[in-house]
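J.: predicted structure and sequence below. I'll ask about it afterward.
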Amino acid sequence: MSVRSIAIAFAVTTMTSLSGSQAAYQGFAGLGAAAEGFSVPQPGRLFGFPADHGPHPDFRIEWWYLTANLEAPDGTQYGAQWTLFRSALAPREAKGWSSPQVWMGHAAVTTSEDHFVAERISRGGVGQAGVVAEPFSAWIDDWQMRGLAAPGADQMADLRLTATAEDFGYELRLSATGPLVPQGDNGYSVKSAKGQASYYYSQPFYAVTGSLSLPTGNVEVTGKAWLDREWSSQPLAEDQTGWDWFSLHLDTGEKLMGFRLRDEGEGFTSATWIAADGRPEPLPAAALKIAPVRTAKVAGRQIPVSWNVQIPSRGFDVTTQPLNDQSWMSTSIPYWEGPIAFEGSVSGKGYLEMTGY
């Protein structure tokens, strides 16, 4: 996420109630709070797999974040989201109820008419939620992201994803057709001019098969998915109020990750152009240009749901449209997250996340 996701704010709130102390709410939803006692990202660190697929309890926040653009045999479009967040009371891990780790899961399915959302919350250390690097497994209650790769192989190359809720559910198989991609400077992703940063890598090359369970019945689907892995201790500056984040699958085979962190000025942008073979090209500062095209009233507020996204140096100029304007995550800390399509200099599909509106 890129900086991902505002739901971490709920974990910050939970940490406050569990610890009996008052949280310092700076930036958006406390994500600009001080990182005293926690590790902070430093440039020059290289990822080590499979260990980095697992948790990093000495950092304050972390997520395993998957979005999928899906299609039924009749051409009907859908979106699916599965996210597990970890947030720490203290920079350590422990067994049982003494664990300082807080876990939260979000799941969603989007159609052109509906946006189904569910949330799960857990304390760490008791087995209700967690992540194991190898063989890879991430879970909260019965929601699972489970690795199917053989020992010694890339643990993110083959995944089974499940979630169930009152009104929806899904079971998806994700098979990587390209490599893991470091974001930013070999995985060191800067978030502000003041130097806040995260460690960030993606797997944007999943081919998806599976089924959705909806009130209208089960639907077989295929499509593409994007996984983001990120951890940090202070990803926002105190004057940053939220972000607009795009993950785009171009019909030409390339991918684009781009985000803008909003402040009182023009904001801070970052983007990575990903070649069809997986080679990342971090783009220069301010290379990404985004501007709202259309707003909609969502959950009682005006939110920009259609955007013009440009990278002038590459001749990239597209306009995005959401599958459903009302893709509102009505979770403990609400935000907008949903599938989009885009047209212009190239066409394709992707996902948009917006926080702080």
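T.: Happy to help now that I have it.
J.: when you work out contacts or count neighbours from here on, use the C-alpha atoms and nothing else.
T.: Fine.
J.: how far off centre is the strand or helix carrying residue 107?
T.: Residue 107 is part of strand 101-110, with elements assigned from DSSP states H and E. The chain centroid and the centroid of strand 101-110 are separated by 11 Å, computed with Cα atoms, centre = their mean, to the nearest Å.
J.: helix or strand next in line after it, which one?
T.: According to DSSP H and E, the helix or strand after strand 101-110 is strand 115-123.
J.: can you give me the helices in this structure?
T.: Along the chain, the segments classed as helices by DSSP state H run 8-19.
J.: where's the residue positioned nearest the centre of the chain relative to residue 5, distance?
T.: The centre of the chain sits closest to residue 65, judged by Cα atoms, centre = their mean, with a distance of 4.0 Å. Separation of residue 65 from residue 5 (Cα to Cα, to the nearest Å) stands at 9 Å.
J.: residue 61 too?
T.: 10 Å.
J.: show me the strands in the stretch 151-300 of the chain, by range?
T.: If DSSP state E, counting those that start in this stretch is used as the criterion, the strands of the stretch 151-300 of the chain fall at 158-164, 169-176, 181-182, 188-190, 197-214, 217-232, 242-250, 255-262, 268-274, 280-282, 289-298.
J.: out of these, flag the one nearest residue 113.
T.: Proximity to residue 113 (Cα to Cα) singles out strand 197-214 among these, at 12.0 Å.
J.: how far off strand 158-164 does that closest one point, in degrees?
T.: With axes from the mean of the first three to the mean of the last three Cα atoms, to 10 degrees defining the directions, strand 197-214 sits at 60 degrees from strand 158-164.
J.: how far does strand 197-214 sit from the chain's center?
T.: On Cα atoms, centre = their mean, the centre of strand 197-214 falls 9 Å from that of its chain.
J.: stretch 241-261 too?
T.: 11 Å.
J.: how far does that stretch stretch from start to finish?
T.: Across stretch 241-261, first to last residue, Cα to Cα, it's 8 Å.
J.: second one coming, line it up with the first:
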Amino acid sequence: MNGNRVTAAIVGLGLGLGWVTLPAMLAAQGYAGLGTEAAGFAVPQRGVALKFPRDHGPHPDYRIEWWYLTANLTGEDGRDYGVQWTLFRSALHPEGADGERVTTSWSDPQIWMGHAGLTTPDHHYYAERLARGGIGQADVRTAPFEAYIDDWNMRAGGASTGDGLDQLSLRASGTAFSYQLSLRAEGPLVLQGESGYSVKSASGQASYYYSQPHYQILGVLQLPDGPIKVTGQGWLDREWSSQPLAEDQTGWDWFSLRFDSGDKLMGFQLRGHNDFTSGTWIMADGQATALEPGALQATPIATSTVEGREIPTGWHLQLPEQELDIRVHALNPNAWMDTSFPYWEGPVSVNGSHSGKGYLEMTGYGETSDSR
């Protein structure tokens, strides 16, 4: 997945007639406007079968979409690292008066945003790219798969087993950092929720959501002190919707955890008048079981002051049906993405009834006093 108020960025995306503000609709309600009405856009429906490789590509009838890769890595120096690569697509309005797709001009209503992060125990590096659809600067293709914005890309490589995402290369760069990674999936795609239909609130908001949580990774990080060879594991999330949050929901806490046993947990808490939790338990062989709403209990146990905000960087998670009782702690509490829509994203360690590593994303934790 990816507050109550969001800074609207002024993005230089010329239309020939002037400039466009990264849409005010995205800042209207909830985190990035995800609780606003979806008038004119398609909305997810129960019982729709996801199809691959088709659904690896864009869904322009829906307002919001992302391709989201996180990785827990270990360097040849013995230190832990985390990497994030994300491509977001957001539509300014439904495509075309009669629903036709505009793909080759500045009239294309799609806005693309790329985020890259690299976290060490001591530093957090990040970068952002912004693009307008229709001019070749950013897009996602399925045959073969490639997601890109400028020179950042996630693309298929090697012999495919048929789902299109089983072997990937990944590249991004920013000030003082870059990374180039190779990914190989050692398990199946996982459909989150009800066969890919993921409910996000008691009132029924939902998204289509699937993951590839079984990547083995090797590659190289470039940092100010030089290159570091790394190995580790990765997790790709794919999600699209037009109104995935309820109006009162102001942000979320999202966990992707990989346990030493081989089992995995995707769990999220959406914060509102009544918090909503859900997720998926994934066995080592890839078999997935959706969690009932409220089955996962997520309680903050430690906070850190990050960019003037109090962020819960330590958590107690309980899932009685799996005898899970764990503590989750950030590798680096300062993993703040101060991008157009700011949020916290970083690698975590796990101990307690289960041990392991994973990633934590948190949105909607207020603004600094000087930005209110």
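T.: Perfect, thanks for sending it. In this text the structure is predicted, and so the values were computed from the model without any measurement.
J.: rewinding a little: tell me which of residue 61 and residue 5 of the first structure has more neighbours.
T.: Neighbour tally, residue 61 of the first structure and residue 5, criterion other Cα atoms under 10 Å: the higher count belongs to residue 61, 30 against 24.
J.: the more buried one and residue 229 touch, don't they?
T.: No: in this structure, residue 61 of the first structure is not within contact of residue 229 by Cα atoms under 8 Å, at 11.2 Å.
J.: re the thing from before, in the second structure, point out the residues matching the strand holding residue 107 of the first structure.
T.: Mapped onto the second structure using TM-score structural alignment, strand 101-110 of the first structure spans residues 110-119.
J.: and for stretch 32-47 of the first structure?
T.: Using TM-score structural alignment, stretch 32-47 of the first structure pairs with 35-50 in the second structure.
J.: kindly report the same for stretch 123-143 of the first structure.
T.: Across the second structure, the stretch matching stretch 123-143 of the first structure (TM-score structural alignment) is residues 132-152.
J.: which residues are contacting that stretch?
T.: Defining contact as Cα atoms under 8 Å, 6 or more residues apart in numbering, one finds that stretch 132-152 of the second structure is touched by 13, 53-54, 56-58, 87, 102-114, 129-131, 153-156, 164-165, 170-173.
J.: can you say which of those residues are buried?
T.: Listed as buried from those are 13, 53, 56-58, 87, 102, 106-114, 129-131, 153-156, 164-165, 170-173; burial here means 16 or more other Cα atoms under 10 Å.
J.: which stretch among the strands of the stretch 151-300 of the first structure comes nearest residue 317 of the first structure?
T.: strand 289-298 (9.3 Å).
J.: what residues does that closest one touch?
T.: 302-311, 319, 325-326, 328.
J.: from those, which land in strands?
T.: Among these, DSSP state E puts 302-311, 319, 328 in strands.
J.: just the buried ones from the residues you listed?
T.: Among those, the ones that count as buried by 16+ other Cα under 10 Å are 303-311, 319, 328.
J.: will you turn those into JSON lines that also has distance to residue 183 of the first structure?
T.: Converted to JSON lines, those look like this (distance: Cα to Cα, whole Å):
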{"residue": "303", "distance to residue 183 of the first structure": "27"}
{"residue": "304", "distance to residue 183 of the first structure": "26"}
{"residue": "305", "distance to residue 183 of the first structure": "25"}
{"residue": "306", "distance to residue 183 of the first structure": "25"}
{"residue": "307", "distance to residue 183 of the first structure": "22"}
{"residue": "308", "distance to residue 183 of the first structure": "22"}
{"residue": "309", "distance to residue 183 of the first structure": "19"}
{"residue": "310", "distance to residue 183 of the first structure": "19"}
{"residue": "311", "distance to residue 183 of the first structure": "17"}
{"residue": "319", "distance to residue 183 of the first structure": "23"}
{"residue": "328", "distance to residue 183 of the first structure": "27"}
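J.: farthest-apart pair in those residues, please.
T.: Largest pairwise distance in these, by Cα to Cα, is 27.6 Å, between 311 and 328.
J.: residues contacting the closest residue to residue 33 of the first structure other than its chain neighbours?
T.: Distances taken as Cα to Cα, 6 or more residues apart in numbering place residue 26 nearest to residue 33 of the first structure, at 5.2 Å, with adjacent residues excluded. If a contact means Cα under 8 Å, 6+ apart, then residue 26 of the first structure has 32-33, 238-239 as its contacts.
J.: buried among these? Need that as a selection in PyMOL.
T.: The buried subset of those, as determined by 16+ other Cα under 10 Å, is captured in PyMOL by this line:
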select buried, resi 32+33+238+239
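J.: can you tell me which of the contacts of residue 26 of the first structure is closest to residue 45 of the first structure?
T.: Each of the contacts of residue 26 of the first structure was scored against residue 45 of the first structure by Cα to Cα, and residue 32 proved nearest at 22.6 Å.
J.: wait, the closest one sits on residue 233?
T.: No: look at residue 32 of the first structure against residue 233 with Cα under 8 Å: they stay out of range, at 9.0 Å.
J.: pretty sure residue 278 of the second structure contacts residue 296?
T.: Yes: contact criterion Cα under 8 Å: residue 278 of the second structure and residue 296 qualify, at 6.3 Å.
J.: what sits in contact with each of the two?
T.: Listed as contacting both residue 278 of the second structure and residue 296 by Cα under 8 Å, 6+ apart are residue 267.
J.: burial measure for the aligned residue in the second structure for residue 276 of the first structure, as a count.
T.: Under the alignment by TM-score structural alignment, residue 276 of the first structure pairs with residue 284 in the second structure. Residue 284 of the second structure is flanked by 16 other residues according to other Cα under 10 Å.
J.: kindly provide the distance from residue 284 of the second structure to residue 259 of the second structure.
T.: 9 Å.
J.: spit out the contact partners of the match of residue 276 of the first structure.
T.: Residue 284 of the second structure makes contacts with 261-264, as judged by Cα under 8 Å, 6+ apart.
J.: residue contacts, the equivalent of residue 319 of the first structure over in the second structure?
T.: Matched by TM-score structural alignment, residue 319 of the first structure corresponds to residue 327 in the second structure. Contacts for residue 327 of the second structure (Cα under 8 Å, 6+ apart) come out as 314-317, 350-352.
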